[in-house]
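*Asks:* sequence and computational prediction follow.
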Amino acid sequence: MTRASRLRPGRALGRSSVAVGLLGAALAAGPATAQPATDQPAALGTPSEAVQQLIDLSHQSEQTNQATLGAQADLDTKLAARHTAEAAAAVDRQALDAAKTTLAQYQPEIDAIASATYRGARTGRLFAVVLSDSPQQLLDQMSAMDALAAQTTVKVSGFKRAADAAAAADVTARASADSARTAADQAAAVRADLTRRQTELQGRIADVTTAWARLSAADKQSLAGSPLPAGFDRDAVLRGLTPGSPIAALAAGMTRIGDPYVWGGNQPGGFDCSGLVQWAFKQVGKDLPRTSEAQSLGGTPVARDDMQVGDVVTFYDDASHVGIYAGNGMILHASTFGVPVAIAPIGNQPFHNARRY
């Protein structure tokens, strides 16, 4: 009988994951000072009920953990968008200022032309004929008037171009400023959501650690189980390993067997489920997303019957748990609080999908 079947008949073993600092804070402060979650631990009955409660609470904490990680990633994206929008707005403001400066340089000359025209200045060839006393004087006056008209045309054309450029820059600057404000508002909303989720997670962690503390030593040992199932042949699983392959990612992940489960952990010494998968693939030069949900959307889809060693497998309808397929119906995963990184049967939790990276 497997560890999972002993502990949770008819139920899937819950998992968890979020900030390492949150776990440390919750454990240091103790359940009395942590924010309570919505679902409070109920009164415990038999030892098996206590274990089942821990399993249920662990899965809830993992869902909250993954949601918090997703909110953090969303915030990072929104902050980057805000930075880009604000930088573009600054460039557009500079362009607007430059256009206004150019326009101002033309303004005195345009004002002078407008004033002369208002006072009745005559620059046409007809007036040159009327006012000339000789043919030579006519030619001189016509040449001067042509030159003056050409200068006036150049100045007016330059003024119009500068005015058009200033108007366009004003429209662009206003639009980029609006985009920057929108990006800032979106970042603020996501930050507020992240704060709410972090508070909820602290409560979940407090619930799990409280439930864990209520277990007997025998129950804790039984829940942790063995890191390798009986008969698991590591060498056979890793046969055909090549550098950079998904099998190599599994091999890297297997070096962390025995590391504790830590909400938000993604480094040796403590992992959550998606943190372990991300870390393992990073060791072979592949960058995977941070959350289990995002990991369930990347790579290439793989049918359950076509899975190969090294494929990424996610579980539950919301893809809130993830592991690496180890062949023969087994996965490597960071399971839940109190259970170190281990190889376990894939059927211990409801299958969602598989992806090949």
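*Replies:* Sure thing, it's come through.
*Asks:* can we go C-alpha only for contacts and neighbour counts from here?
*Replies:* OK.
*Asks:* do a quick rundown of the helices in the stretch 1-150 of the chain.
*Replies:* In the stretch 1-150 of the chain, the segments counted as helices under DSSP state H, counting those that start in this stretch are 3-7, 20-29, 47-118, 125-131, 135-214.
*Asks:* what's the closest of these to Pro227?
*Replies:* helix 3-7 (10.8 Å; CA to CA).
*Asks:* which helices and strands does that closest one pack with?
*Replies:* helix 47-118, helix 217-224 (3 or more CA pairs under 8 Å, 6 or more residues apart in numbering; DSSP states H and E).
*Asks:* and that helix, how far out from the chain's middle?
*Replies:* 36 Å (CA atoms, centre = their mean, to the nearest Å).
*Asks:* stretch 315-330 too?
*Replies:* So, by CA atoms, centre = their mean, the centroid of stretch 315-330 is 22 Å from its chain's centroid.
*Asks:* sorry, back to before: what's the most buried one of the helices and strands packed on helix 3-7?
*Replies:* Of the helices and strands packed on helix 3-7, the one with the most neighbours on average (mean count of other CA atoms under 10 Å) is helix 47-118, at a mean of 19.
*Asks:* packing partners of that helix?
*Replies:* Helices and strands touching helix 47-118, by 3+ CA pairs under 8 Å, 6+ apart, are helix 3-7, helix 135-214, helix 217-224.
*Asks:* what about versus this one:
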Amino acid sequence: MGFHRRLVPSGFDRGASAALCVLSAAAAALGAVPAVAAPHDDTRAEVDRLYEAAEQATEAYNKADERADSLRGQVSDAQDHIARQQERINTMRESLGSLAGAQYRSGGLDPSLALLFSDDPDDYLDKAAALDRITARQAGELEELQSAMRELAQERAEAAGKLAELERSRKAVGTHKRTVEKKLAQARQLLNLLPSAERAAYDRASRSGRSDLPDLTGVAAPSGRAAAAVAAARSALGKPYVWGATGPTGFDCSGLMQWSYAQAGISLPRTSQAQRYAGRQVPLSQVQPGDLVAYRSDASHVGMYMGNGQVIHAPYPGAPVRYDPVGMMPVSSVTRV
């Protein structure tokens, strides 16, 4: 295909183009905003690095948030099961009756020892004779009760572990959120250091209007579900980038992919790193409309191939969902869902 080389989107500054499609990615320590403004090219390069760091942190946030959601569901299920199990145990205790209950509470103490420690040996012998008459069915029920109580204790311990992990995930979500917000705030501060004309030029490069849509005439998706996902992604053109969002009014890069395929009845993982393994990987030379294109070695950005060398994606704050050349950044993988 003619677009395998790295392309630079028209209207983009070449020094900034490698990261102008960016926003989901890990919180590398990049240092504070310099007290003295650097030359304009350095300022714009630093803005791009901050956007890339914010993109990595966004995907880390998405992963932690997804884990927290999963744990909340697991904890809720465990609590429901524990409640049902406790109710079952209570019913079993009632059905065993007072004698069988007394036998259970004795903890299976050896009869000779129980007699030795009894305050009233005659009373104990009378009860022992009665206990000997407990039916085999009641003895089985007693074993079942003991087993149920052991299971309940184990389930409670597991639920406590999940609750602790949930709390750790909540803290991780908060940490990644603060990292994203810090990087974006630093980027905005640096942009404000640029002269107004250069800032306006940068802003123009950061937005793609509806008037410059690529020609996709004759392009067809290879399957019905790919066609539905492509149509959904196309309907999101112009929607704002909102980090951590999965639509329908705003998206981050992996959120747009997840939402678009959900409209086709396909459930994708939440993060770009997981989405790259959500189907069969194919060579870039065989890319087709609807394929997911992951960028950078860490797959911290993702877009959807639309045909004629174009992807649609949610780039970064201030840049709405738009088309860009598939070669806008180094491609790490192509996945056919």
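*Replies:* Happy to help now that I have it. Fair warning: this is a prediction, and the values are worked out from it, not measured in the lab.
*Asks:* can you add distance to Asp306 of the first structure and give the helices and strands packed on helix 3-7 of the first structure back as a markdown table?
*Replies:* Output for those, formatted as a markdown table (distance: least, CA to CA, whole Å):
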| stretch | distance to Asp306 of the first structure |
| --- | --- |
| helix 47-118 | 27 |
| helix 217-224 | 30 |
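*Asks:* next, count neighbours for the aligned residue in the second structure for Gly45 of the first structure.
*Replies:* Alignment note (TM-score structural alignment): Gly45 of the first structure maps to Ala38 of the second structure. By the measure other CA atoms under 10 Å, the count of residues near Ala38 of the second structure is 14.
*Asks:* got it, and Val277 of the first structure?
*Replies:* 30.
*Asks:* does it sit in a helix, a strand or a coil?
*Replies:* helix (DSSP: H, G, I helix; E, B strand; the rest coil).
*Asks:* what do we get in the second structure for it?
*Replies:* In the second structure, Val277 of the first structure lands on Met257 (TM-score structural alignment).
*Asks:* my guess is that match contacts Gly303, does it?
*Replies:* Yes. In this structure, Met257 of the second structure is within contact of Gly303 by CA atoms under 8 Å, at 7.0 Å.
*Asks:* mind listing the shared neighbours of the two?
*Replies:* Common contacts of Met257 of the second structure and Gly303 (CA atoms under 8 Å, 6 or more residues apart in numbering): Leu292.
*Asks:* before we move on, the earlier item: the match of Gly45 of the first structure and Asp13 of the second structure, how far apart?
*Replies:* 18 Å (CA to CA, to the nearest Å).
*Asks:* same thing with Gln275 of the second structure?
*Replies:* As judged by CA to CA, Gln275 of the second structure and Asp13 of the second structure stand 30 Å apart.
*Asks:* ditto for Arg93 of the second structure
*Replies:* Taken as CA to CA, the span from Arg93 of the second structure to Asp13 of the second structure is 76 Å.
*Asks:* please apply the same query to Ala236 of the second structure.
*Replies:* Ala236 of the second structure is 25 Å from Asp13 of the second structure, by CA to CA.
*Asks:* the two: which has the busier surroundings?
*Replies:* Legend: neighbour count by other CA under 10 Å for Ala236 of the second structure and Asp13, higher for Ala236 (23 against 16).
*Asks:* tell me the residue in the first structure aligned with that one.
*Replies:* In the first structure, Ala236 of the second structure lands on Arg256 (TM-score structural alignment).
*Asks:* assign that match to helix, strand or coil.
*Replies:* coil.
*Asks:* alright, I will stop here.
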